[in-house]
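Visitor: Please find the sequence and the predicted model below.
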Amino acid sequence: MTIGGHLEELYGLPAFTFPGPGETPRELPEPDAVAWRITADSYDAEEQWTEAFARFCSAVDTTRVRALAVGAWEDAYDRGPGDIIEALVTARDRLPGLRSLFLGDMHSEECEISWINQTDVTPLLSAYPALEEFGVRGGQGLRFPALRHDALRTLIVETGGLPVEVVRGIGASELPALENLDLWLGTSWYGADSEAADLEPVLSGARLPRLRYLALRNSEIQDEIAAAVASAPVVARLEVLDLSMGTLGDDGAAALLGGQPLTHLRKLDLHHNYLSEPLLRRLRETLGSAGVELDLDRDDADWDEDDDGTVHRYVAVGE
């Protein structure tokens, strides 16, 4: 599976793409009524992203803008968004109401997720201390050194392979307001090199006192993660646990069922799994009957088998 489209909403607002340089001018929506998507072309761009952003700042009352998605930038498969981050940091006084920011809203035809070049994204969080939502797509070159942010409620990192230093940086960050954490850990083919032990600072919950939704998904070590989650202190206060999109098998599911009670959860999402019918039945009997909403869909789980009988499982989003 690849990323098939752009974000449809951000911060509860419908996404709206700011017109390109060659598009027929049209009436723009109210600045605070939409999540603005600003984009250039990944290939043969007629306009640089920073030039599109300058046009946006001239055409829109940016003091009323609430949500902003950075779409494709020129040659995203070959260069990171350093100039874009610099432009957004410079414009912080022009965007006093910005509460949600997503960096890298590209679909696969613009740039495959594993090809997107990133960089240190934390200057954006430092520049916008009132930001409540932050998301980034693409793990190549991504950096996230530990920081403190007192307002951030949602952090999303979507990758086909998340570097361990990013996992550790997020785990070491002080995020007292964070309620939703969503990490796509990916596969070693595309740069994932973390182990379940690297998630311990997140799973302890010590720096995340308000966490209610935890997604550790799209991982080739999903069984190991499930086993670590089974005894993790943070789970007791979660409402939603998401271990979907990875290579979860019977060992991981059995570890979850044999660990701490999960009947307090509102939802357990395990879709795109490799579970046998007996384990699926146990999950339904143990958790579904207790009122936990379960997503156990495995229709899109892809696998193949070598001549020697070795079975290969695949994460939902790699390249």
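Guide: Ah, there it is. Note that the structure is a prediction, hence the values are computed from the model and not measured.
Visitor: Every contact and neighbour count from this point should use C-alpha atoms.
Guide: Fine.
Visitor: Which parts of the stretch 1-150 of the chain are helices?
Guide: Using DSSP state H, counting those that start in this stretch, the helices found in the stretch 1-150 of the chain span residues 49-59, 82-90, 122-127.
Visitor: The last one packs against which elements?
Guide: Here helix 122-127 is seen to pack against helix 82-90 when contacts are counted using 3 or more C-alpha pairs under 8 Å, 6 or more residues apart in numbering; DSSP states H and E.
Visitor: Report the angle between the helix it packs on and helix 49-59.
Guide: Counting by axes from the mean of the first three to the mean of the last three C-alpha atoms, to 10 degrees, helix 82-90 lies at 30 degrees to helix 49-59.
Visitor: same for helix 82-90, what does it pack against?
Guide: Where contact means 3+ C-alpha pairs under 8 Å, 6+ apart, helix 82-90 is packed against helix 49-59, helix 122-127.
Visitor: can I get those helices in CSV with distance to L10 and mean neighbour count?
Guide: CSV is the format used below for the helices and strands packed on helix 82-90 (distance: least, C-alpha to C-alpha, whole Å; neighbours: other C-alpha atoms under 10 Å):
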stretch, distance to L10, mean neighbour count
helix 49-59, 18, 17
helix 122-127, 17, 17
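Visitor: what's the closest of these to A87?
Guide: helix 49-59 (6.8 Å; C-alpha to C-alpha).
Visitor: also this one, for the comparison:
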Amino acid sequence: MTISTHVTEFAGRPVVVFEPNVALPPDPGTVAWKLTGEYDTSTKDFNQLVEEFLDAVEPGAVQALIIGQWGSAYDAEAPVELLVGLAPRLTGLRALFLGEMTFEECEISWIKQTDVTPLLAAYPELETLRVRGSDGLAFNPTRHPALRELAFESGGLPATVVRGVAESDLPALTHLELWLGTDEYFGDAGVADLAPILAGTRLPELGYLGLRDAEIADQVAAALAGAPVVARLHTLDLSLGILSDEGAAALLAGQPLTHLRRLDLHHHFVSAELAARLVEELPGVEVDLSDAEEADEDGDRYVAVAE
């Protein structure tokens, strides 16, 4: 599976793609604005599109912003420097999605990212940051008192990024989503890199933990079986990965999960027997075991999103 459709809602707002000289919604704060070019859009042309957008709307009223194609995203890195420079004008920005593209525009593993940490320093009131792609991605330990949702979508998330998140001070964070991916696409993180998150000594408000699209799903499940953070969660999301009976058995043998509202395991390699046990032994929990997969003839299992 690849990412083949665009989001139609972001940060609780419908998405509107900005087009010059097209009628705009009366209140720019009620929609999530998307700025996107074509695969061959130049940096100059994308910057011009951004300026036209800021001339057309009241910049301080923009609350949610999506950056799609900034041009040749497989060649030119994400426009973080541009966005940092716009912070004095985008004073109302609360939600940012950087790299919202389908595979037809740019494969997720090709999206050129960069150090996104400066975005949090530039926007101290930002509540949501979602980033797609991990080629060149960096995230350094930081403190941000307002951030509530942080998500990194990738076919492989570098261990340095995972450690940067794990070592950050994010006291308001309620939603953390890490697509760990595979080592073929920069995903070299291991369970040890997640240790500060799993220990539950950080992220006091965390309710949703998504360790998704993971080639190491079974190892992650085994670590979660005794992880203190789980007791605080309402949602545990291990979807899109290669979870097998080994990981499912670890979850069943570990600490109680009956306090969860939702356990999301969709796109998995769990047998029907273990799947039935998960549902039976977690009454009252919404257990998503849809999209059951089977290993290929060589016994290989694949995450849902890689290239």
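Guide: Structure's in. What do you need? This is a predicted model, so every value here is computed, not measured.
Visitor: Put one on top of the other, what's the TM-score?
Guide: Here the TM-score for the pair of chains, by TM-score structural alignment, normalised by the length of the second structure, is 0.97; 306 aligned residues with a C-alpha RMSD of 1.3 Å.
Visitor: re the thing from before, with respect to S108 of the first structure, which of the helices and strands packed on helix 82-90 of the first structure lies nearest?
Guide: Ranking those by their distance to S108 of the first structure (criterion: C-alpha to C-alpha) puts helix 49-59 first, at 18.4 Å.
Visitor: Give the aligned range of the closest one in the second structure.
Guide: Here helix 49-59 of the first structure aligns to the second structure at residues 46-56, judged by TM-score structural alignment.
Visitor: Show residues contacting that stretch.
Guide: F18, P20, L35, T36, G37, W70, G71 (C-alpha atoms under 8 Å, 6 or more residues apart in numbering).
Visitor: possible to save the helices of the stretch 1-150 of the first structure as TSV with distance to E305 of the first structure?
Guide: Below are the helices of the stretch 1-150 of the first structure laid out as TSV (distance: least, C-alpha to C-alpha, whole Å):
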stretch	distance to E305 of the first structure
helix 49-59	44
helix 82-90	42
helix 122-127	42
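Visitor: Buried residues in stretch 187-203 of the second structure, which are they?
Guide: 187-189, 191, 193-198, 200, 202-203 (16 or more other C-alpha atoms under 10 Å).
Visitor: Then stretch 270-283 of the second structure?
Guide: Quick answer for stretch 270-283 of the second structure (16+ other C-alpha under 10 Å): V270, L274, A275, L278, V279, L282.
Visitor: Alignment lookup: T119 of the first structure to the second structure.
Guide: Per TM-score structural alignment, T119 of the first structure is aligned with T114.
Visitor: Now, the contacts of stretch 46-56 of the second structure that are in strands?
Guide: Among these, the members falling in strands are L35 (criterion: DSSP state E).
Visitor: Which pair of the contacts of stretch 46-56 of the second structure spans the longest distance?
Guide: P20 and G71 (17.2 Å).
Visitor: Comparing these two, which residue is more hemmed in?
Guide: Using other C-alpha atoms under 10 Å, the more surrounded residue of P20 of the second structure and G71 is G71, with 22 against 12.
Visitor: Now that one: closest residue in space, sequence neighbours ignored.
Guide: T41 (4.1 Å; C-alpha to C-alpha, 6 or more residues apart in numbering).
Visitor: Make sure that neighbour is actually in contact with D75.
Guide: No - with contact defined as C-alpha atoms under 8 Å, T41 of the second structure does not count as touching D75 (11.4 Å).
Visitor: So if I had to pick from these two, which one is more boxed in?
Guide: Taking other C-alpha under 10 Å, T41 of the second structure and D75 do not tie; T41 has more neighbours (16 against 11).
Visitor: Strands of the second structure, start to end?
Guide: Under DSSP E, the second structure gives strands at 9-10, 13-17, 32-35, 64-67, 95-98, 128-132, 149-153, 175-181, 208-214, 235-237, 262-264, 286-288.
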